[in-house]
Each structure stands twice: as C-alpha cells, then as structure tokens.
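A.B. asks: got a structure for you, letters missing:
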C-alpha cells in the first residue's frame, strides 16, 4: 500500500482516467479526498469505496464551477493539503477546420480553470507554509503538435506555469510539480477524437493510468519539478531539447499526416 505525506487532497477530473486512478491510490493510502468533476454519479461510485471521500460536482468550464473549487481549495478551516489539477480535454484535427467554440472551451478548461485553481492553491499553501500542487500536463507540451495544435499549446502553458511556480515557491514548504504523461489509455481518446491512435501506435508506446498516477503522486511528494512517466517518453523529451525546433516541428507534422 502506498504511503503519502498528504493529509487531505482534492482532485479535478476525478471521474475517469488518471484522475480517478489518483483518487483510488489516495483512498487506498487513507487520504481523505474531494473528488471534482461534472459527472457526480461517477464520482460517487469512487467516493463510496473509501472513508473520508466527498464529492464536489462542478463544471470547470464555467466561472461558477471554478469559483466553487477555488473556495474549497482556499478554505482555511478545512485546508486541502494536495491539489491535483487533472481536468482537461483535447481536440484532434486541422485547426482551420475545427469549431472555434470547442477550441475556446478547451482553452477555458485547460488554461483558465487550472490557472485560477493553482492561484488559490498557491495562495493558501504559501500562507500556511506547506502544501502540494500537482498540475497534469503532457509530453505534448514540449513540442508543437500539428493535428492537436491547441491541446499542445495549452499543455505548453501548463508546464511553463508550473515550472515558474516551482521556483517562486522554492523554500516556502510548498511543492509544485508538472506531470507530463505520453499516450495513456483513458477516455481522453474518445473525447478528443483520437481513438484511432490505439490502432496506430504499438503497445509499448502506451502507459497505464495506474503507473502515470503513481508517478505523479510520488513526484509531487518528492518536490520534483517535472515528472515524465516511462523510459520511452523520458527519452523523447531529452531528444526534443536538443533537436532543432524547425526539424522537430516538421517531423511532428509528418507523423500527424500519417495518422490521418
């Protein structure tokens, strides 16, 4: 059974995938956790399995939903020790052909909601001199991704913001970490219209939600700045750092055209 330094937690996007798996791992470790998502029925199914779990139904694509989570995160009477910003979605396709409103919703959730919740968490944690903030990004944040242009751009923002907060809060007792997984089999593929990836990419290219969640929770406990689960993706990130951007961008575009 895993052991964590967190006493309480809040996980957004906890109804499925990586978020749900983080919730289960926290539950098995005996960490009371607030589960956040739009689908309250899914959250309750998880919450009923563990003591001390509660459900906060909130649509983080709206100001009201964001405000509700910020209020919970900033509550000084019942402080949240670990905040996991996991909620997000992607949109696959050629940018010029995609629905502008959907792209706006993607930016609202992946960027604005995460920013506001991170701000509330950082403010509350810095004031009490302790806490853990885990922002779920992606290996897509290290490289432009034709065919997933907006998703990669939002995740580049998440990784950059998280790195900056890690440095700003250094020495305050607050841990800030970006979790950057590669291909992981979750509902993300269905919601981002990328279900064909399962047939396109070999089994070794996929990581499990269980291993990704474990890596993220372990990483923020150890105050790592960036966590990239899986040897394959660690290697790809290192390569992206030394590959000329123009070449890497073109290579990514060719891979995108092959997938289509």
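C.D. replies: It's in. Computed from a prediction, not measured in an experiment: that's the story for all the values here. Numbering: from 1, shown residues only.
A.B. asks: From here on, just use CA atoms for contacts and neighbour counts.
C.D. replies: OK.
A.B. asks: Near residue 154, how many other residues are there?
C.D. replies: As a burial measure, residue 154 scores 24 neighbours (other C-alpha atoms under 10 Å).
A.B. asks: Could you measure from it over to residue 143?
C.D. replies: 12 Å (C-alpha to C-alpha, to the nearest Å).
A.B. asks: before we move on, what about residue 28?
C.D. replies: On the measure of C-alpha to C-alpha, residue 28 and residue 143 end up 35 Å apart.
A.B. asks: Show me which of the two is the more surrounded one.
C.D. replies: residue 143 (19 against 16).
A.B. asks: Surely that one and residue 151 touch.
C.D. replies: No - in this structure residue 143 lies outside contact range of residue 151 using C-alpha atoms under 8 Å: 11.0 Å.
A.B. asks: here comes the other one, which I'd like you to weigh against the first:
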C-alpha cells in the first residue's frame, strides 16, 4: 500500500498493550488500513521495534508512548495524549490487560486491585478522555477488548470483562447518534503471550478452542465499523456466549487454569 492508496491518511489510532498479541495485531491492521498509530505499553524497546516495523512496512507514522496503565502516572500520560486538541485521536483501542492464575481468595489483594484498575478504571479514564474530542468532532471509534469470559463465571477476570461489555453497550447506545461507535470485542482463547505471562498451562483448552489474533482483530474492526456494540469472533464462541445465558453456571465455567 502506498501513501496515495490510503483511505485514512489523516486519522490516528491509539492502541494500548500494543507490543504483542491482540494489541500488536490491532496496531498492524490499523496501520495496514492507513491509520497512523500511537502504541502504548510498558516496554520501550519493544514499542520502538514494533513502531519501526510498522513505519517501514506500511509507510505510516508510529508514535510510541511507554506507560504502565495500572499506575496513575501512566494513565495520566495517556490521558494527556488523548486530550491534545492539536493531535486528535480518532480511534481508541483499550486492549491492555493481565490475568491472575490463582483463585480470588489465594491472590494478594494488591494484585487484585491492580487487575481491576487495569481492566476497568484505566479503560474508563481513557475512554472519557477520548470522548471529549470525539464529541466535538462528531466522530470517533472506541474498541474495548473484553473477553467471552464476560459471559461466564470465571473469577474477577470475568467480572471486570463483564463491566467492559456492559459499559460498551451503554456507550454505543448513548453516543451512536453523535457519530461515535463503541464496541466490546470478546474473544475466547487466543494464541498470544497472555496465558504464558500468567503461567497458565494452555493444554487445559482443546486445540479447536484457540483463535488467532488476526481473526479476532479483523472481525472486531469490522463489527465496530458496522456499529455493533458487542463483537464475539468465531461461531463457536457465539454459541458458547448464548448457551451461558441459559445453562447452569457449573456447565459453562470452563476448564481450570492450571499452572505450567
């Protein structure tokens, strides 16, 4: 794709958790579509390497912003970038996340609070910041990466992702008439670093349950463009989410998260 081929050369997307997995794939596909990207994560070196790759491959501008979104200072840095009227952000992808392997009662409460802040509070703050400029411009797109776990009884991870889904449904309804589309993307098991970082034995889930980040992002972007409030990639997970509404919780809780 050459610069002349781009449909969105004056448009910028900010993606959190952008160095690996679903976040990196969001940044890649948006760059492929011609969007300039702002990549947010904790690891500066990995951010710079990814940014250079996207600039070289897709001829877009790739800005790096090193920030820990479980930390107030990190959130403030991203809020400041989203709030800069001279450099508007038209697409926000709240993707940064973490997992906790042990049960709620076994976890340190400090880890649970960090987990909640990252998935809920930080996503809420960044969405609030992004909306200010989007409402003025009467256009914008927000994608909150949730999980099919939002529909299942799966510790505080499910609770946090259920909040994101509910929030996204409301926001899409509230702001659609003002040109803003908000979507909760709810993938199932996806081949990324996520489960390895939390120390989970990935063999607990059969091979047929695993998705690739490319599909999750492609379907999520398409559903957001169509104005859908919730995107569940793959029919198998659409069926699971529907079944979870009527089946007993013990049948849809999913496999235990055994350590490696």
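C.D. replies: Thanks, I have the structure now. Model, not experiment: these values are computed from the prediction.
A.B. asks: what's the TM-score here?
C.D. replies: Once superposed, chain against chain, the TM-score is 0.90 (TM-score structural alignment, normalised by the length of structure 1); 250 aligned residues with a C-alpha RMSD of 1.9 Å.
A.B. asks: Strands of the stretch 51-200 of structure 2, residue ranges please.
C.D. replies: For the stretch 51-200 of structure 2, the strands defined by DSSP state E, counting those that start in this stretch cover 62-66, 91-94, 140-145, 180-185.
A.B. asks: Distance to residue 235 of structure 2 and mean neighbour count added to the ones you listed, as a markdown table?
C.D. replies: Formatted as a markdown table, these follow (distance: least, C-alpha to C-alpha, whole Å; neighbours: other C-alpha atoms under 10 Å):
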| stretch | distance to residue 235 of structure 2 | mean neighbour count |
| --- | --- | --- |
| strand 62-66 | 34 | 21 |
| strand 91-94 | 23 | 26 |
| strand 140-145 | 18 | 25 |
| strand 180-185 | 14 | 28 |
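A.B. asks: JSON lines for these, including distance to residue 243 of structure 2?
C.D. replies: Output for the strands of the stretch 51-200 of structure 2, formatted as JSON lines (distance: least, C-alpha to C-alpha, whole Å):
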{"stretch": "strand 62-66", "distance to residue 243 of structure 2": "40"}
{"stretch": "strand 91-94", "distance to residue 243 of structure 2": "27"}
{"stretch": "strand 140-145", "distance to residue 243 of structure 2": "21"}
{"stretch": "strand 180-185", "distance to residue 243 of structure 2": "18"}
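A.B. asks: Quick check: which helices or strands does the helix ranked longest in structure 1 pack against?
C.D. replies: When structure 1 is parsed with DSSP state H, its longest helix is helix 149-168. Here helix 149-168 of structure 1 touches helix 100-107, strand 131-136, strand 174-179, going by 3 or more C-alpha pairs under 8 Å, 6 or more residues apart in numbering; DSSP states H and E.
A.B. asks: Could you report the separation of the residue sitting nearest the centre point of structure 2 from residue 157 of structure 2?
C.D. replies: Nearest to the mean C-alpha position of structure 2, by C-alpha atoms, centre = their mean, lies residue 95 at 2.4 Å. Residue 95 of structure 2 is 14 Å from residue 157 of structure 2, where distance means C-alpha to C-alpha.
A.B. asks: still on that earlier bit, now do the buried residues in the longest helix of structure 1.
C.D. replies: Residues of helix 149-168 of structure 1 classed as buried under the neighbour-count rule (16 or more other C-alpha atoms under 10 Å) are 149-159, 161-163, 165-166.
A.B. asks: tell me the angle that helix makes with strand 131-136.
C.D. replies: 160 degrees (axes from the mean of the first three to the mean of the last three C-alpha atoms, to 10 degrees).
A.B. asks: how much does helix 149-168 of structure 1 deviate in direction from helix 100-107?
C.D. replies: Put simply, helix 149-168 of structure 1 runs at 20 degrees to helix 100-107, going by the same axes, to 10 degrees.
A.B. asks: and the angle from helix 149-168 of structure 1 to strand 174-179?
C.D. replies: Using the same axes, to 10 degrees: helix 149-168 of structure 1 against strand 174-179 is 150 degrees.
A.B. asks: from the chain's centre, how far out does helix 149-168 of structure 1 sit?
C.D. replies: Between the centre of helix 149-168 of structure 1 and the centre of its chain there are 11 Å (C-alpha atoms, centre = their mean, to the nearest Å).
A.B. asks: Identify all contacting residues around that helix.
C.D. replies: 89-91, 95, 103, 106-107, 110-111, 114, 135-138, 140-145, 175-178, 225-226 (C-alpha atoms under 8 Å, 6 or more residues apart in numbering).
A.B. asks: what residue of structure 1 matches up with the residue nearest to the centre of structure 2?
C.D. replies: Residue pairing (TM-score structural alignment): residue 95 of structure 2 is matched to residue 86 of structure 1.
A.B. asks: who's in contact with its match?
C.D. replies: 11-14, 18-19, 135-136.
A.B. asks: make it 7 Å
C.D. replies: 11-13, 19, 135-136 (C-alpha atoms under 7 Å, 6 or more residues apart in numbering).
A.B. asks: got it, and residue 194 of structure 2?
C.D. replies: Contacts of residue 194 of structure 2 by C-alpha under 7 Å, 6+ apart: none found.
A.B. asks: how about it, what's its match in structure 1?
C.D. replies: Taking TM-score structural alignment, the alignment pairs residue 194 of structure 2 with residue 188 from structure 1.
A.B. asks: And for residue 15 of structure 2?
C.D. replies: By TM-score structural alignment, residue 15 of structure 2 lines up with residue 11.
A.B. asks: Which of the three states applies to that match?
C.D. replies: Secondary structure for residue 11 of structure 1, judged by DSSP: H, G, I helix; E, B strand; the rest coil, is strand.
A.B. asks: Apart from its chain neighbours, what residue comes closest to it?
C.D. replies: Among residues not flanking residue 11 of structure 1 along the chain, residue 84 sits closest, at 4.7 Å (C-alpha to C-alpha, 6 or more residues apart in numbering).
A.B. asks: before we move on, what about residue 187 of structure 1?
C.D. replies: Nearest to residue 187 of structure 1 is residue 17, by C-alpha to C-alpha, 6+ apart, at 6.3 Å.
A.B. asks: Tell me how many other residues crowd that neighbour.
C.D. replies: With other C-alpha under 10 Å as criterion, residue 17 of structure 1 counts 20.
A.B. asks: With residue 49 of structure 1 instead?
C.D. replies: 12.
A.B. asks: One more: residue 98 of structure 1?
C.D. replies: Other residues close to residue 98 of structure 1 by other C-alpha under 10 Å number 12.
A.B. asks: Could you do the one 5 residues further on as well?
C.D. replies: By the measure other C-alpha under 10 Å, the count of residues near residue 103 of structure 1 is 16.
A.B. asks: Equivalent analysis for residue 243 of structure 1, please.
C.D. replies: 12.
A.B. asks: what's the distance between it and residue 251 of structure 1?
C.D. replies: In terms of C-alpha to C-alpha, residue 243 of structure 1 sits 11 Å off from residue 251 of structure 1.
A.B. asks: Kind regards, and thank you for your time.
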